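predicted model and sequence below, questions to follow.
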Amino acid sequence: MLRPLLIKAVAPAVVAAGLLSFVLVGGSPPSVQADISIPMTQGTPSLAPMLKNIMPAVVNIAVTSKVEIQNPLMQDPFFRRFFEGPGAPEQPQERESQSTGSGVIVDAKKGYVITNNHVIDQAESIRVRLSDDREFDAKLIGKDPQTDVAVVQIDAKNLVAIPMADSDKAQVGDFVVAIGSPFGLRQTVTSGIVSAVGRHTGISEGGYEDFIQTDASINPGNSGGALVNLNGELIGIPSNILSRSGGNIGIGFAIPMNQARNVMDQLVEHGSVQRGRIGVVGQDVTPDLAKAFGLPSARGAVVAQVVPDSPADKAGLKSEDIILEANGKEVQSFVQLRNAVGLMRVGEKVKLKVLREGKPRDITVEVGKAEDQVASGEGLHPALAGAVFGPRAEIAGKPSGEGLDAKGVLVQQVAPGSPAARTGLRPDDVVIAVNRQSIDSMAKFEELAGVKEGQLLLHVQRGDGALFLIVR
């Protein structure tokens, strides 16, 4: 299964961005685990003994979904307005689409299989094929687009699960093996090393990234498969590649298992992820900022704004604070801080080491629930159905420092083919005004947009530009 990135597109097309494009590829502890002991072999060294024990845990996932067929000109809201009314083009039609990816059995007793969200997103049906050719219909337990993790469940006997490693211990230079179904070729194994850890690719604004980079060959269809160490332990879930053509050039990215396991546990428990928040807008400490603040090095995250009445505000965090550590772990960037907080459970406490006016201090913040300030378009206006809106402050924090103004609300999600999509809204749009009235909070947006009927004039920022959208 294949989906181009940043630049979010739908599989299986590949879109180039300049010379390179990011491409999504693919697509309680286990009671039974593979025996990871590697017996001594005679002659040539081989990974075969280890692989023999864990490969039955890597499965093929076949997905059937509905794809909308629509005149691309009708995606332009101005073109569509011109043709609205009698004689307008027919409503979009759908066709059946099939795609494949990979998955990993992580709980043999309960039949839980972890994979990528983009492998099963929009699925009408999900079919899992084991290494012994048994096939089972799978039930979707939950999915999380922001981390690209999903969990499905099959009802099967005699399953084998891969033991999960502590991915925080992965180091550059560690040998790793990728297992999956590239281009539909089941049970394919490639090897390489960990090329980097803690990678942030910027694939999607608002996503939670902390990738393990590897040169083990990963191709379309590997998505959701296994990246394992030489002990036969699962350290990551291959998710995307950097590529000129959609094929492997030795730069692949896997979701670290500690992050995937955290998300998986919440999906199994709640069916969704209860995203944490503390309510700050921030940016990386650049060399220029380090000099301006009198810091010895360009590391950490500077707080540019604290959202009123947020957990950070209540804990005493202030603008211009420099966050150096979170729960004892050094903070290198604002994105790293946001990822750490966003994956914490609501109610947990994050201990921050902060530098304020050159003096260190410790501040403990109780993680709040991001969904407390999220609004669904269905509850606001019929034409906004399919969109999810949230505070801009929860997404800001780009390395270059732009986007620090927290005014406006962020379009977090837009379902393909939904009324909101037909209106012209896109993910990562920022609504800065409704009916010519500025938006400075979620409450103000809900007040102005929640009219249930009638026409709305949305002023939207998109990238470096802006436009007006008519909603009716």
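Sure thing, it's come through.

make it CA atoms for all contacts and neighbour counts henceforth
OK.

quick check, residue 199 in contact with residue 214.
No: between residue 199 and residue 214 there is no contact under C-alpha atoms under 8 Å: 10.6 Å.

between these two, which one's more packed in?
residue 214 (29 against 16; other C-alpha atoms under 10 Å).

so the more buried one touches residue 198, yeah?
No: look at residue 214 against residue 198 with C-alpha under 8 Å: they stay out of range, at 11.7 Å.

contacts for stretch 289-302 next, please.
Outside stretch 289-302, the residues that touch it by C-alpha atoms under 8 Å, 6 or more residues apart in numbering are 282-287, 319-325, 330-334, 337, 358.

which of these are buried?
282-286, 319-325, 330-334, 337 (16 or more other C-alpha atoms under 10 Å).

narrow those to those in helices?
334, 337 (DSSP state H).

show me what counts as buried in stretch 44-60.
For stretch 44-60, burial by neighbour count (16+ other C-alpha under 10 Å) applies to 50-51, 53-60.

between those residues, which is closest to residue 5?
residue 60 (22.9 Å; C-alpha to C-alpha).

where does the closest one land in three-state SS?
Counting by DSSP: H, G, I helix; E, B strand; the rest coil, the backbone at residue 60 sits in strand.

which residues touch it?
100-103, 128-130, 180-181, 186.

name the nearest of those relative to residue 371.
Among the contacts of residue 60, residue 103 lies closest to residue 371 (C-alpha to C-alpha), at 28.6 Å.

check the burial of residue 367 by counting its neighbours.
Residue 367 has 23 neighbours, counted by other C-alpha under 10 Å.

so it makes contact with residue 345?
Yes: contact between residue 367 and residue 345 holds when scored by C-alpha under 8 Å: they sit 7.3 Å apart.

touching both of these two, which residues are there?
residue 276.

and residue 214, how close does it get to residue 60?
22 Å (C-alpha to C-alpha, to the nearest Å).

put this next to the previous one:
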Amino acid sequence: MKVRNIIILSVTFSILITITGLVIYDSFINRPVVIFEESQSPKNINFTNTSKFTNIPSFKHAISKIIKSVVYIRVIRKNDDGELSFDVGSGFAILPTGEIVTNEHVIHDAEKIMVTDYQNKEYDAKLIGADIGSDIAVIKVNGQNMSFVFFGNSDLLGVGDWIAEIGSPFKLRNSVTVGVISALHRSLDKSNRTLDSYIQTDALANPGNSGGVLLDQEGKLIGMVTSKLSDNTDIQGFSFAIPSNVVKKSAFDIINFGGVQKAYAGMAVIDNIGEGALVESVRKNGAAFNSGVRKGDVITNIEDIKLCCSAQLTEKIAQYNPGDSVRVILQRADEVLEKILILRNNLNTEDLIVNRKDEILLDYGLILRDLTNEEKKSGNSGVYIVSIIKNSVSDEVNLEPGFFIKEVNGIQVNSVDEFIKTITNSQGQFVLNGYYKSYPGEFKYVLEKR
């Protein structure tokens, strides 16, 4: 009897091991391998007949209005060891003259940027400008009569609205996915990003979707796809987009001013218990302080918009320029107060800051601006270096952003126009004399005339 029981147990145990092995093999070992290859733009797109479903809209017309403005972006990067790496992303034209918007992280540190449009025409692109804080960049191709997007108003979006995304996931160009808005003003707490208010959708996003379009049922751009929930590609079902009002303002600032005209309210806010934004601290002599906003106030409205959270306030402020006036309603104890904020720039002045990128400046790797009135009143003089282009002649002589150029070849310069005139008239090399606020003393740099 004991022998029989042992045999039965052995057979049963063997069967269990076999079944377990088959399950493991089927689930983890025998998984299909999918190889994604670069695709051509689909010319004849077949749309699924959704008439059998109820209340699900067709995006056929909307997609036909915007898809020709979407582009495929390839970048080449070089690390410090000289090794090349390749990456892809998406973008979209905003002007018929070839200005294209994408994410800053798509083209960050790119040695070369290449664009392919809907008609499979390829272009070399140059960087016009980028803003790391909002993750927005503008590149330009030598295009004419390009199809371009029409902007919708992201302030009018609601949770549950149907949306579609177009991009190039895994190099599969002009891929369309559909979903709904899952949440608005979502905070992701991304490092080094000053904008932290995103549209959350349940449309799928994968590597290559970054910089793609988020559109409404009218075919208007309501956001730029920028992120998914995690770099872990097994987590699906969430994607995030920068609201179109922020994209539009930032992109045209870069085109018109050389950089984003960021407005600051001069206060730190956090989510309030309930609705609104709780003022955690106020910067002395900033916009909020000067208007009478104080720590502990709860901002409930900005202009005619009722605030749900601090992220919504941040998003709204990002749509204004320094010098603009905004009306806020706040709760202070049992009082309801109205305040007018005159927004300021990062230098705490009301000036617009124009970053100059004239061709002659770019030849030397320089991006300059004139000094603000506040800087001049504080005793500063000359012109200010906003940025140094990597591997340029200015980079090679170790010039750094933040340098005040007082003189060129001993001649005082008080504006970018004077600087350009002086270096244009110089013979051979020229000497830049100036100072940094963060380093003691004065410095001289010698650049060869190009």
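Received, thanks. None of these values were measured; they are calculated from a predicted model.

all strands of the stretch 251-400 of the second structure, in order?
267-271, 277-282, 298-302, 305-306, 325-332, 335-342, 366-370, 383-388 (DSSP state E, counting those that start in this stretch).

how many other residues sit next to residue 134 of the first structure?
9.

which residue in the second structure lines up with it?
The equivalent of residue 134 of the first structure in the second structure is residue 121 (alignment by TM-score structural alignment).

now the buried members of the contacts of residue 60 of the first structure.
100-103, 128-130, 180-181, 186.

next step: those residues restricted to strands.
Counting by DSSP state E, those place 100-103, 128-129, 180 in strands.

would you mind giving the residues you listed as CSV with distance to residue 22 of the first structure added?
Formatted as CSV, these follow (distance: C-alpha to C-alpha, whole Å):
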residue, distance to residue 22 of the first structure
100, 19
101, 17
102, 19
103, 21
128, 27
129, 28
180, 19
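
between those, which is nearest residue 221 of the first structure?
Closest to residue 221 of the first structure, out of all of these and judged by C-alpha to C-alpha, is residue 101, at 4.4 Å.

tell me the contacts of the aligned residue in the second structure for residue 66 of the first structure?
Using TM-score structural alignment as the criterion, residue 66 of the first structure maps onto residue 78 of the second structure. With contact taken as C-alpha under 8 Å, 6+ apart, residue 78 of the second structure is in contact with 84-85, 110-111.

what do you get for residue 65 of the first structure?
Neighbours of residue 65 of the first structure in contact, by C-alpha under 8 Å, 6+ apart: 96-98, 122-125.

report the distance from the helix or strand where it lies to the chain centre.
Using DSSP states H and E, residue 65 of the first structure sits within strand 58-69. Between the centre of strand 58-69 of the first structure and the centre of its chain there are 19 Å (C-alpha atoms, centre = their mean, to the nearest Å).

the helices in the first structure, which residues?
48-54, 77-83, 117-120, 257-270, 287-293, 311-315, 334-342, 419-423, 442-449.

go through stretch 285-295 of the first structure and flag the buried ones.
For stretch 285-295 of the first structure, by 16+ other C-alpha under 10 Å, it's 285-286, 290, 293, 295.

export those residues as TSV, with columns for distance to residue 21 of the first structure.
Rendered in TSV, the data for these read as follows (distance: C-alpha to C-alpha, whole Å):
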residue	distance to residue 21 of the first structure
285	27
286	26
290	32
293	36
295	36
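
pick the one among the residues you listed closest to residue 411 of the first structure.
Nearest member of those to residue 411 of the first structure, counting by C-alpha to C-alpha, is residue 285, at 26.9 Å.

is that closest one in contact with residue 333, as I believe?
Yes: the pair residue 285 of the first structure and residue 333 qualifies as a contact (C-alpha under 8 Å) at a distance of 7.1 Å.

can you pull the contacts of residue 215 of the first structure?
Contacts here follow C-alpha under 8 Å, 6+ apart; on that basis residue 215 of the first structure touches 191-195, 250-252.

so which bit of the first structure is the lengthiest strand in the second structure matched to?
Using DSSP E to define each element, the second structure has its longest strand at strand 175-186. On the basis of TM-score structural alignment, strand 175-186 of the second structure is assigned to residues 188-199 in the first structure.

just stretch 407-414 of the second structure next, same as before
So stretch 407-414 of the second structure sits over no part of the first structure, by TM-score structural alignment.

now do stretch 197-212 of the second structure
Using TM-score structural alignment, stretch 197-212 of the second structure corresponds to residues 210-225 of the first structure.

residue in the second structure matching residue 349 of the first structure?
Checking TM-score structural alignment: residue 349 of the first structure goes with residue 325.

next, count neighbours for its match.
15.

distance of the nearest residue to it once chain neighbours are set aside from residue 320 of the second structure?
Of all residues not flanking residue 325 of the second structure in the chain, residue 342 sits nearest, at 4.6 Å (C-alpha to C-alpha, 6 or more residues apart in numbering). For residue 342 of the second structure, the distance to residue 320 of the second structure (C-alpha to C-alpha) stands at 10 Å.

what's the answer for residue 243 of the second structure, then?
Applying C-alpha to C-alpha to residue 243 of the second structure and residue 320 of the second structure gives a distance of 14 Å.

higher neighbour count, the two?
A side-by-side neighbour count of residue 243 of the second structure and residue 320, using other C-alpha under 10 Å, places residue 243 first with 25 against 20.

thought the more buried one was touching residue 223?
Yes: between residue 243 of the second structure and residue 223 there is a contact under C-alpha under 8 Å: 4.4 Å.

common neighbours of those two, please.
154, 199.

about what we covered before: and the contacts of residue 65 of the first structure, which are buried?
Looks like those have 123, 125 buried, using 16+ other C-alpha under 10 Å.

dump the contacts of residue 65 of the first structure into a markdown table; add distance to residue 272 of the first structure as well.
A markdown table is the format used below for the contacts of residue 65 of the first structure (distance: C-alpha to C-alpha, whole Å):
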| residue | distance to residue 272 of the first structure |
| --- | --- |
| 96 | 27 |
| 97 | 26 |
| 98 | 25 |
| 122 | 16 |
| 123 | 17 |
| 124 | 19 |
| 125 | 19 |
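
in strands, which of the contacts of residue 65 of the first structure fall?
Checking the contacts of residue 65 of the first structure against DSSP E, those in strands are 96-98, 123-125.

looking at those, spot the one nearest residue 145 of the first structure.
Nearest member of those to residue 145 of the first structure, counting by C-alpha to C-alpha, is residue 123, at 13.7 Å.

list the contacts for the closest one?
Neighbour list for residue 123 of the first structure: 63-66 [criterion: C-alpha under 8 Å, 6+ apart].

thanks again, I'm all set now.
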